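>>> Kindly generate the corresponding structure for this input.
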Amino acid sequence: MKRIAIFPGSFDPFTKGHENIVQRAIPLFDEIVIGLGVNNKKQYMFDTESRIKHIQSLFPNQNVVVEAYTGLTVDFCKEKKAGYLLRGLRNTNDFEFEKAIGQMNKDLNGIETVFLITDKEFGAVSSTIIREIKINGGDVSQFVTNLNFLIINK
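The predicted structure is shown next:
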C-alpha cells in the first residue's frame, strides 16, 4: 500500500518553513499531496493558481503534487487515498491546536497525523506575518522562495 500524505493549508503564501517541512518529509512517504484548501468565504492575498504554480516550482521531479480542494480535509484525504496528514509545528501553541485536530481526524476517519518540528530558523515564519510585511511594502524574499509566481488578488 502506498504511503500517501496530505499536507493541507491555505499557503497564502507558501513559506520557506512550509518548504522545509515538505523537503524533510519526502523520504518518509511515497507521495505527498500539498492540499491547497480553498474557502470561497475567505479573502486571500495571492490567487489560487499562482499559489499552485509557486508550490509546484519548488518540487520539480519529486514525489510531490499540488492540488486545490474545498470542503473537509478528511474528505480530501479519502479522495486521494491518503493515510496520513503532514503538519509542521513551530511552537507549543501549534502543538496544542494541531493535536486536537489530529485526534479528531483520527476519530472521524482513522487518518494518522505526522508532526514534524520546524527547523529553528523558520520558527517565527508565518504566512500571516509575511502578508503583513508585503501589504506594508516590505521585502519578504528571505521568507518565500520564487516570488515571481505569486500574483496579488485585486
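>>> CA atoms for contacts and neighbours, from now on please.
Fine.
>>> Just the buried residues of the helix ranked longest in the chain, please?
The longest helix of the chain (DSSP state H) is helix 92-109. Buried residues in helix 92-109, defined by neighbour count with 16 or more other C-alpha atoms under 10 Å: Phe95, Glu98, Gly102, Asn105.
>>> Could you also give me the structure for this next sequence, so I can compare it with the first?
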Amino acid sequence: MIRAVCPGSFDPLHNGHVEVIARASSLFDEVIVAVSTNRSKKPRFGLEERMDMARETLTLLRGITVEPMGEGLLAEFCRSHGAGVIVKGLRSATDYNYEVPMAAMNRQLTGVETVFLAADSHYTHLSSTLLKEIASLGGDISDYVPRAVLKRFTSNDGE
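Modelled structure (predicted):
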C-alpha cells in the first residue's frame, strides 16, 4: 500500500486543490490531506473549519482522509503517518522553483519523495489568496470553489 500526503493550508480549498487531490487518489492507495497552519498568512477560516470544508468536499473520493498537520515539519508528519510520498500541485515555473528545494530537503531528512502534478489549465490562475481578495471585494467566486467553501464565504459576509 502506498500512502501519500497532500499538504496545504487550504484557506480556502479551491477547485484546483480538489482536482490535484482527486488525481492523487487515483494514483495512490491512500491520500492524507494534511491541513496546515501557515504562520506567514492571515487565515480567513480556522483550522477546524478548513478541515470540515475539505471533508465535506472530498467525501466521495476513494481513500482520502483529512487531518491537521500541526506545527511540525511536513517530513516528520509523513514519517509519523507512514507516508512515503508528498503530492504537490504546480501551477507555474514559479511554483516549481519554490517547491524543488523543499522536495530535496524532505527527501534528505526522511527519504520521503515528492511527486509533482501539473495543474489542469483551467486552474493555473487560482490561488487561495486571490480568491479571498475577490470575495472580500464582493466578487463572485462560485466557479472556483466547492459548494462547502462558497457556503462558508456567504455565511461570513462580514469578513
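>>> all helices in the second structure, in order from the N-terminus.
In the second structure, the helices defined using DSSP H lie at 15-27, 47-58, 74-80, 93-110, 128-136, 147-155.
>>> so which of those comes closest to Glu67 of the second structure?
helix 47-58 (7.2 Å; C-alpha to C-alpha).
>>> outside of the closest one, which residues touch it?
Applying C-alpha atoms under 8 Å, 6 or more residues apart in numbering, the contact partners of helix 47-58 of the second structure are 10-13, 18, 35-37, 64-68, 146-149.
>>> how about it: buried residues?
Taking 16+ other C-alpha under 10 Å as the neighbour-count basis, helix 47-58 of the second structure is seen to contain the buried residues Leu47, Arg50, Met51, Met53, Ala54, Arg55, Thr57, Leu58.
>>> Next: stretch 83-93 of the first structure.
In terms of neighbour count (16+ other C-alpha under 10 Å), stretch 83-93 of the first structure has its buried residues at Gly83, Tyr84, Leu85, Leu86, Arg87, Gly88, Leu89, Arg90.
>>> Chain neighbours aside, what residue packs nearest to the first one?
With C-alpha to C-alpha, 6 or more residues apart in numbering as the criterion, Gly83 of the first structure has its nearest non-adjacent residue at 5.3 Å, and that residue is Ile111.
>>> From Cys77 of the first structure, how far off is the one you found?
Between Ile111 of the first structure and Cys77 of the first structure the computed distance is 8 Å (C-alpha to C-alpha, to the nearest Å).
>>> okay, and the common contacts of these two?
Shared between the contact lists of Ile111 of the first structure and Cys77 (criterion: C-alpha under 8 Å, 6+ apart) are residues Gly83, Tyr84.
>>> The contacts of helix 47-58 of the second structure in strands, which ones?
Cross-referencing these with the strands (criterion: DSSP state E) gives Val35, Ser36, Ile64, Thr65, Val66, Glu67, Pro68 as the overlap.
>>> and which of those is nearest to Asp29 of the second structure?
Within the set of those, Ile64 lies nearest Asp29 of the second structure; the separation is 9.0 Å, counting by C-alpha to C-alpha.
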